[in-house]
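Make a model of this:
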Amino acid sequence: MSATENKSASPLMVILAFAIVYIVWGSTYFFIQMAVKGFPPFILGALRFILAGLLMAGWCIIRGEKLFAIRGIKHAAISGILLLFFGNGIIIWVEQSMPSAMVAITVSSAPLWFVLLDKPKWSENFRSKSIIAGMLIGLAGVILLFSEQISQIFSMPESTPVKMSSMVLLLFAAIAWAGGSLYSKYRSAEGSIIVTTTWQIMAAGIAFIPGILIRDEFSGFHWQEVPSDSWIALVYLVIMGSVAGFSAYVWLLQVRTAMQVSTYAYVNPVVAVLLGVFFANEKITAIQIAGLIIILGSVLLINMARYRREKLADRIKNS
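Sure, this is the predicted structure:
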């Protein structure tokens, strides 16, 4: 596949994949924080991704897919480590000491890095006022959504150095995620997407193992002491977050532009807030409602840019 074209796909499948990425990943921040209360971070990362990788490998075998193409494994491993070990692993680490809402804010800078790093789409993205405006408005909306939590966090001077270092790490995570996504889009598209996804997940799980050994995480860790909530969270992260969510994400990268797919980073915090309102009896303020409206408007702007390009291309083709 060339760098400038996307594969065709059923509109219904695209909508379903976006729904999974938007809604399921919006809930994973909460479940990561729940899981990391019972599991050390590197053990959690290894368990989550190795188990998900084994499930995916089993599905590949059932489907008769060719799992062991060396070139495909190499490309998948590189993108998987960038995406899931650095991108998601840093989130796991930071959520030991940082609220999930704040994590979602910082990670929402990912669409900015998609635009800056996606060189084949520079001419398209930087010429589109809708994309640039949507991207900046979306980031502003996320900050507004969590503005009250931000002010509370930085009102405690003793925690500021830790929070600042965590935010720097999360910024690196967003860059790694964007880089890994673009590598996956342009370099890992040969062969079956399900096989690519399997090796991306498996490579990330294996990459967590040295961290377990270096930090000696098994010392003092007892499986029987892990609370049931953490086990439930782990199962959710394996099945929904990794197998369903990440598979949908990798597939979307092949059929839609990286900029459009990256809108998940704006929608995920919205989902996280709404889940808190409906299932944890959290209150939503007028400022948060304004943030939600702004974020959804930004996603509409970004997607409308693509819609207008497609309509123009159809008119030219049919003229």
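
make it CA atoms for all contacts and neighbour counts henceforth
OK.

burial of Ser123, as a residue count?
10 (other C-alpha atoms under 10 Å).

Downstream of the helix or strand hosting it, the next helix or strand is which one?
Using DSSP states H and E, Ser123 falls within helix 122-127. Note on helix 122-127: by DSSP H and E, the next helix or strand toward the C-terminus is helix 129-145.

one more to put side by side:
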Amino acid sequence: MNAIEGRPGTAQLLRFLAFLAMAIVWGLTWISAKWATDAAPPVFVAGIRLVLASLFFGAWCLLARVRLATGQASRLVVASLLVNTGCYSFLFWGVAHSPTGLAAIVNLSLIPVLSMLVGALYGEETISARRIAAVALGAVGLVLLFSTRTGDAAREGTQVGLGLAAVVVATLSYAWGAIVSKPLVREMPPVAVAFWQTLIGGISLLAISLAAERVGAGALAALFSGRGLAGLGFLVLGGSLVGFSVYLWLLREWGAFRAGLYAFVSPVIAVAVGVIWAGESFGLWEGVGMAIMLAATALVVQPDKVSAS
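So this is what the prediction gives:
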């Protein structure tokens, strides 16, 4: 690590490759989540995913003798409830009551915006013309990307509006939690933060699921067999173990805004998988949208220029 830190170009390349891997993995979780939630209720799936991930993170910490204690226990609990419990609860409810395409546009376009705004309130992020331009470009690209997947938002009126409002609350909860988490990853190893956040978030989500969802023996059997198990396995090993640990590391290295730019890359991966794997349609404007989103990410994923002293 010291050798890498001594070479800024190498360190920046490592961060970029880690970011790219995270964005690809999280792009692939869309189809994995569909397989898992086709088998069992969504909040239950989210809770099981996080609890199982916490077991892997816990084993990792024990084998590597990573310190789990923290002097910021209250911050850790609040961050866990915001990033996982609040986000997943509102997000799944919102997606269930609104067109998936519109929900995706609202969620993904707001992640960089809210990360920047909440981060600025906490003194963790800066608002610059380049970042504002990137957010605007990315939002336009998202709209074009999902242009044929939005459905008819007016068909259910108020219910759709409430669903999208829930998605906004979920995104705010996520962005707020990411900012609250940043001091934690300065004090603790990212894997230790991941252990506590997945454990606390998973247990709280299961409690919500038991209160609000009907989880029968048939759903459990379906989740732990066939495509349900494949989907859950990738969510745990890829989405949580790889993706979330890399995200926490980038949160410390890059900040919430840059780390959150996966929101402009992962949908490109998800749509590409849908076209190749599921035979979904793909048109000119979607291709333009993908190009715009990648351009928006390239605009700010590079480090800010620092004048020579």
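
returning to that earlier point: list of residues touching the helix holding Ser123 of the first structure?
Val115, Leu116, Ile131, Ile132 (C-alpha atoms under 8 Å, 6 or more residues apart in numbering).

Same check on stretch 270-284 of the second structure?
With C-alpha under 8 Å, 6+ apart, stretch 270-284 of the second structure has contacts from Gly27, Leu28, Trp30, Ile31.

which residues in the first structure does that stretch match up with?
Aligned using TM-score structural alignment, stretch 270-284 of the second structure spans residues 272-286 in the first structure.

Alignment lookup: Arg252 of the second structure to the first structure.
In the first structure, the residue matched to Arg252 of the second structure (TM-score structural alignment) is Gln254.

Its match: what secondary structure?
helix (DSSP: H, G, I helix; E, B strand; the rest coil).

Could you report the distance from it to Phe154 of the first structure?
40 Å (C-alpha to C-alpha, to the nearest Å).

Would you mind telling me which of those two has the busier surroundings?
Legend: neighbour count by other C-alpha under 10 Å for Gln254 of the first structure and Phe154, higher for Gln254 (22 against 14).

so the more buried one makes contact with Ser188?
No. Assessed by C-alpha atoms under 8 Å, Gln254 of the first structure is found out of contact with Ser188, at 9.6 Å.

residues near Ala140 of the first structure, how many?
Neighbour tally, Ala140 of the first structure, other C-alpha under 10 Å: 17.

If you count neighbours, what's buried in stretch 115-123 of the second structure?
Going by neighbour count (16 or more other C-alpha atoms under 10 Å), the buried part of stretch 115-123 of the second structure is Ser115, Met116, Leu117, Val118, Gly119.

Contacts only, for Leu253 of the first structure.
Ser181, Ser184, Lys185, Val261.

Pick the one among these closest to Ile212 of the first structure.
Ser181 (25.7 Å; C-alpha to C-alpha).

any idea whether the alignment partner in the second structure of that closest one is helix, strand or coil?
Here Ser181 of the first structure is matched to Ala178 in the second structure, going by TM-score structural alignment. Three-state call for Ala178 of the second structure (three-state DSSP): helix.

Touching, Ala178 of the second structure and Phe257? I think so.
No. Using C-alpha under 8 Å, Ala178 of the second structure is not in contact with Phe257; the gap is 9.5 Å.

between the two, what contacts are shared?
Shared contacts of Ala178 of the second structure and Phe257, defined by C-alpha under 8 Å, 6+ apart, are found at Ser115.

show me where the stretch 51-200 of the second structure has helices.
Using DSSP state H, counting those that start in this stretch, the helices of the stretch 51-200 of the second structure run over 73-80, 87-96, 100-121, 129-145, 158-187, 190-212.

Please produce TSV containing those helices, extended by distance to Arg15 of the second structure.
Output for the helices of the stretch 51-200 of the second structure, formatted as TSV (distance: least, C-alpha to C-alpha, whole Å):
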stretch	distance to Arg15 of the second structure
helix 73-80	23
helix 87-96	26
helix 100-121	18
helix 129-145	19
helix 158-187	16
helix 190-212	14
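
wait, which of those helices is closest to Ala23 of the second structure?
Closest among those, using C-alpha to C-alpha: helix 100-121, at 12.5 Å.

roughly how far out does the closest one sit from the chain middle?
Here helix 100-121 of the second structure shows a centroid-to-chain-centroid distance of 11 Å under the convention C-alpha atoms, centre = their mean, to the nearest Å.

Can you tell me what sits against that helix?
So helix 100-121 of the second structure is contacted by 94-95, 125-127, 135, 138-139, 142-143, 146-147, 149-151, 153, 164, 167-168, 170-172, 174-176, 178-179, 256-258, 260-261, 263-264 (C-alpha under 8 Å, 6+ apart).

Of the residues you listed, which count as buried by neighbour count?
Listed as buried from those are 94-95, 125, 135, 138-139, 142-143, 146-147, 150, 164, 167-168, 170-172, 174-176, 178-179, 256-258, 260-261, 263-264; burial here means 16+ other C-alpha under 10 Å.
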